[in-house]
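Trainee: Pasting a predicted model and its sequence here:
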Amino acid sequence: MKQFFKFVLASIVGFIVVGVIMICVVIGLIASAASDKDVTVDDNSILNISFKTAIPERTPNNPLSSLPFLGLGDDKSVGLNDILASIKKAKTDDHIKGIFLTDSYMMGGQATTEEIRNALIDFKKSKKFIIAYSEIYTQGFYYLASVADKVYINPKGIFEFRGMSSQVTFFKGALDKLGIEAQIIKVGTYKSAVEPFFLEKMSDANRLQVTAYLGSLYNQFLTCVSTSRHLSKDSLYSMANNLTIHYPADALQYKLVDGLKYKDEVLSELKKLTNTDFKKDLSSITLAEYAKDNDGKTTDDGNKSSGDQIAMIYASGEITGGDGDDNTIGSDKISAALRKVRLDDNVKAVVLRVNSPGGSSLASDVIWREVSLTKQVKPVIVSMGDYAASGGYYIACAADSIIAEPNTITGSIGIFAILPNMQKFLNGKLGITFDGVKTGKYADLGDATRPLTPEERAILQDEVNRGYGDFTNAVAKGRNKTQAYINSIGQGRVWTGEQAIKIGLVDRLGSINDAIASAAKKAKITDYKVVGYPEQKSLFKSFGSDIQSRVSTHFAKAELGESYQYYEQLKGIKQMMRTPQARLPFLTEVK
């Protein structure tokens, strides 16, 4: 027995020692990653820009991005804030001779691509070169690369130029087979987020609105490519419509690219442009490395010598209650950030950066209230990203001014709720039945084990109607329009930024920097610093709270691959069935 206890004690001690060692190793890795801040840019360098991951609004606080530790090193994304700041810095950096755009998938939305594209156009004012090369040009990457001085493609590569399409995934057939009914309560003829659950194809109203906004997006694409490549828009349309471009040689023949080259040939040209000895390697720096030296990770134009600040509040992702995270807009966290900047005398103006397809109507209203209160004491300017629709528009509409990109998706002013009726599934498929007692007629309202009664459906419809009335009233006040007019352009209809400016939902087209400049002008300041909110978690808080989420996400992505997006969307169904929602049409993908 004594030997047994010795063995157990030794095992416990060994376990503790190993645990301590592991903790020390992890802390060492964290310290090493966090301290790796010094970046040296050699003379005659090129800035190597490649986008192979999604582009968040701001760079994630993940110092372990370079370490392959349980999936923690997977997130090497550079935020849009740092991308724009880096391109702007490179414009005047004497060490940077040009930009090399290469091998990008452009997983960001079209407004994000527009921001980066315009930053590259501004970079060209420095007379420095931009060279683009890829083995595969998706339409998204080509839209970006078309601004380059030279666009090259691998002679055996792939060039996509076929127009845009929008696809919606419908679940009604699957739900019918399972015996599950989606009980829909909504307001808005065009509020099509619920259609996948009770239709097998797009409604006429939804087809009309998608055709309109997709046409607007495509017009922006063709117009900008036409300008950059000095080709007529009609010719570009004809090429895509007839699928004229099959091979790289076709792209060269029709002047969409400037040459067919292998990468070694492009690198040789870059060496020539940078006066680099052909026997030596190019001096280059990646975007992720170059971004490490960005001061405060802002895109501001201020001199930053005074104490005046413009608060940049990032509202990115689905709108939910609570704190949310880096990928969702938690009403508590965003509201707290708005209250903080509202009470801070150093903050002279606020830019609310909205990139959201919507979410909980209640959470949206909570944030709207804080935006309204902040507007009473200091200027609030909204900058719209890829999406600022439904709940995303709700939180934006109280601002002094709204600035969007022409290809921002916005509007979608409408409310809906979904309640599942799983009676046939549970009874008929699984043989499960239910019985019970209740103290009131409506005590079990919303119970998924049975269908809604006509009276219950009327109650819920009244709640959704009331929510829509609150929504349209908020927009009417914020935009100085009548509620009747907002209802006429509402009804859940989706608009692009280009369309929205014509109907009064947006004030003007522009970038994040335009919004900052507008905020500074309205606050009557010229010397300021842009400060990001909500504050990102510290290294150790982020590591401790996010490790489980990061690891599970890592393995889910590895297993599901491209199908991971559908997994994420299916997870969202649960949230949609909790509270009335103000969000975009569900599962719409523009290709």
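Mentor: Done, it's in.

Trainee: CA atoms for contacts and neighbours, from now on please.
Mentor: Will do.

Trainee: Quick one: end-to-end distance for stretch 89-107.
Mentor: Using CA to CA, to the nearest Å, the end-to-end distance of stretch 89-107 comes to 24 Å.

Trainee: what's that stretch in contact with?
Mentor: Stretch 89-107 is touched from outside by 41-55, 113, 123-124, 126, 128-138, 140-141, 145, 274, with contacts defined as CA atoms under 8 Å, 6 or more residues apart in numbering.

Trainee: try this one next to it:
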Amino acid sequence: MRPPAFLIVLASILSAWAPARQATAQASVGWIEIEGALADKPSPFGWLMGEPEPTLLDVVAGIDAAADRDDVDALLLRLREPALTMTQVEEMARAVARVRDAGKPVHLFTEIYGPAELALGAACDEVILQEGGAVSFPGLHVEEMFLADTLAWLGLKMDYVQIGKYKGAEEQLGRSAPSEAWDENISQLLDSLYDAMRAPILAGRGLTERRLDRAMQEAFFASGRRAIDAGLIDAEVDRLDLPAHLEHAYGGAITYRSNLLPDGRSGPGADALANPFAIFQLLASEPDTGPTRPTIAVLDIDGPIVDGESQPAGLLGGASVGSLTIREALKRIEDEPLIKGVVVRINSPGGSAIASESIWLGLRRVAEAKPVWVSVGSMAASGGYYIAVGGEKIYLCPSSIVGSIGVVGGKLVMGGAYQKLSVNVVPRDRGPAAGLMSTLEPWTDSQRELIRERMTETYDLFVSRVQAGRPGIDIDKTAEGRLFAGQRAIEMGLADEIGGLDDAIRDLAARAGLAEGAYDVMHYPGPKSIQELIEQSLGGFGLSAPGARGDRGGGLDLAVAAMRELVGPRAWPGLRDAMAALWTLRTEPVTLTAPRVLLRR
């Protein structure tokens, strides 16, 4: 079995860097390289290619391996063009602390430091910048778009009804400026996120509030020397001199250990695809998805929540979470005796009310036989939080966003646009409510009352689910669309504990009586077969909704690519998921989503 390509490259780099070694190395430094974004779950193609990209859990496990292994004296984390979220960094920082608690120094090296990288660096012993690199830590900047005037100019209007005055559904597309309620909601949320951004820097770098204020003023875009003087980093070193820098720190030659990440390869590898006969074997093969010993299942809820099957990519390139797919996975989890507990990992702004309720029901069925806990990544809002309260215990990170207990209903009214374009539309209805979702006219008073009645029923059900899952919660102070982050969410009763996915898994395993190292972790829904992957690839180019079928024009592809480039790799996933969640309004008049587009910089 050949080693992963990045390890081959790494070995060649290290051999080029390293001078002639002494017979006995004085220190052994573990090396973990993280490139680009980290996924929470394995790629569906990973079992096929044999060289899966490391996940967040893999990286955390690798960091923990550095703490546990006797042949590792220190750890170097190397970031290459990182696109890490703040919550991922917070999870990694907890693992870094365990390495330092084991008496082993941790070094961090990259070319450009932003807020997330600095937060990770604050957990380390030494923060090293590539010579000539830059540090940028100006603060938290959010741009909210209010498009009512733009839509009116185009002859369009969003006709919204929302339950919960803080929900903010009508703000984006129905107003020209924020309402007082939304301004209050978003302002307190940003205060929490800003405090969570500063806290690790204050604690890890030993800075006072005043000195950090000065450092941020200096480091809106700072050189290495300015960042060192500001107390944000420790050293500026060219990457080719990094081995010498570490050797100087440890007093002699160093042995590098680059095998810390778990080896999850089990597939045939890319080379097998070059063999035409092997391809036919692959078409008939199935991924290995069954546990072979006691297991903790991780159920991934990653993306907007929709009815039907999950799709790997939709209109905007993001995956969707289908209720049917999740219920099938929950049935497998329920029926498998080797699975001793479930951690539901949620990164979702919400979506379909019907799908959210279906998944909640499935979780409660499993919970009758096995413990169900929840780990929140960046967000579990609206329908995402609906699912979260189906678990017994909720973990989240300091920057995780939860809440948005409210309901949205609406449609896009296009009658004005049709007139501008001289398009004559003749509606033909059969049935008393057939034209309810017509795009020609806003709702009448009676139609609006009907929608509000159904939405109130959904809201009451949502609140009852929250009260059942979070006994003692004060709905008057937490519902109606309010958003909370991290520690504030715990104080308000929406979550239980600060911790990452690995913490939830480890604690649940202990609860189930499983000794460390005596159980496996498996993600659900599991990887798909070759035939399923091909079918999804051919059918996943929808235009009308995430995962819908049809042809997608090159112009739309270019527009999506341009939007992704404009907002950047960190902001794009949130923008993509929020916009995809809004698409559910085209087919469902009532949804559980957080329909906000916030560009955080």
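Mentor: Arrived safely, thanks for sending. Small disclaimer: the values here were computed from a predicted structure and weren't measured.

Trainee: After superposing, what score do the chains get?
Mentor: In this superposition the chains share a TM-score of 0.81, using TM-score structural alignment, normalised by the length of structure 1; 535 aligned residues with a CA RMSD of 3.5 Å.

Trainee: Narrow the contacts of stretch 89-107 of structure 1 to those in strands?
Mentor: Members of the contacts of stretch 89-107 of structure 1 lying in strands (criterion: DSSP state E): 45-49, 129-137.

Trainee: List just the nearest of those to Thr320 of structure 1.
Mentor: Nearest to Thr320 of structure 1 among those is Ile49, at 33.8 Å by CA to CA.

Trainee: And the closest one, what's its match in structure 2?
Mentor: Here Ile49 of structure 1 is matched to Glu33 in structure 2, going by TM-score structural alignment.

Trainee: Report the spatially closest residue to that match, excluding sequence-adjacent ones.
Mentor: Nearest non-adjacent residue to Glu33 of structure 2, counting by CA to CA, 6 or more residues apart in numbering: Arg78, 4.6 Å away.

Trainee: Tell me the buried residues in the helix or strand that contains that neighbour?
Mentor: In the assignment (DSSP states H and E), Arg78 of structure 2 maps to strand 74-80. Going by neighbour count (16 or more other CA atoms under 10 Å), the buried part of strand 74-80 of structure 2 is 74-79.

Trainee: average offset between that strand and structure 1?
Mentor: With mean CA distance after the TM-score superposition for structure 1, strand 74-80 of structure 2 departs from structure 1 by a mean of 3.8 Å once superposed.

Trainee: now the angle between strand 106-113 and that strand, please.
Mentor: Strand 74-80 of structure 2 runs at 20 degrees relative to strand 106-113, counting by axes from the mean of the first three to the mean of the last three CA atoms, to 10 degrees.

Trainee: what distance separates strand 74-80 of structure 2 from the middle of the whole chain?
Mentor: 22 Å (CA atoms, centre = their mean, to the nearest Å).

Trainee: ok, longest helix in structure 2?
Mentor: Longest helix in structure 2, counting residues (DSSP state H): helix 554-582.

Trainee: Next, the buried residues of that one.
Mentor: For helix 554-582 of structure 2, by 16+ other CA under 10 Å, it's 560, 564, 569-582.

Trainee: Quick one: list the elements packing against that helix.
Mentor: Contacts defined by 3 or more CA pairs under 8 Å, 6 or more residues apart in numbering; DSSP states H and E place helix 554-582 of structure 2 against strand 350-352, strand 598-600.

Trainee: Which stretch of structure 1 is the first one matched to in the alignment?
Mentor: Per TM-score structural alignment, the counterpart of strand 350-352 of structure 2 in structure 1 is residues 358-360.

Trainee: Show me the strands in the stretch 301-450 of structure 1, by range?
Mentor: 309-316, 318-320, 328-330, 347-356, 358-360, 380-389, 401-404, 409-411, 415-421 (DSSP state E, counting those that start in this stretch).

Trainee: about what we covered before: the match of strand 350-352 of structure 2 against structure 2, how far on average?
Mentor: Following the fit onto structure 2, the mean deviation recorded for stretch 358-360 of structure 1 is 1.1 Å by mean CA distance after the TM-score superposition for structure 1.

Trainee: now swap in stretch 459-469 of structure 1 and tell me
Mentor: Mean deviation of stretch 459-469 of structure 1 relative to structure 2 after superposition (mean CA distance after the TM-score superposition for structure 1): 1.0 Å.

Trainee: before we move on, the earlier item: could you give the number of residues near the match of Ile49 of structure 1?
Mentor: Using other CA atoms under 10 Å, Glu33 of structure 2 has 17 neighbouring residues.

Trainee: mind checking how far it is from Val59 of structure 2?
Mentor: According to CA to CA, Glu33 of structure 2 stands 9 Å off from Val59 of structure 2.

Trainee: again, but for Val374 of structure 2
Mentor: 20 Å.

Trainee: The two: which has the busier surroundings?
Mentor: Per other CA under 10 Å, whichever of Val374 of structure 2 and Val59 has more neighbours is Val374, with 27 against 21.

Trainee: corresponding residue for that one in structure 1?
Mentor: In structure 1, Val374 of structure 2 lands on Val382 (TM-score structural alignment).
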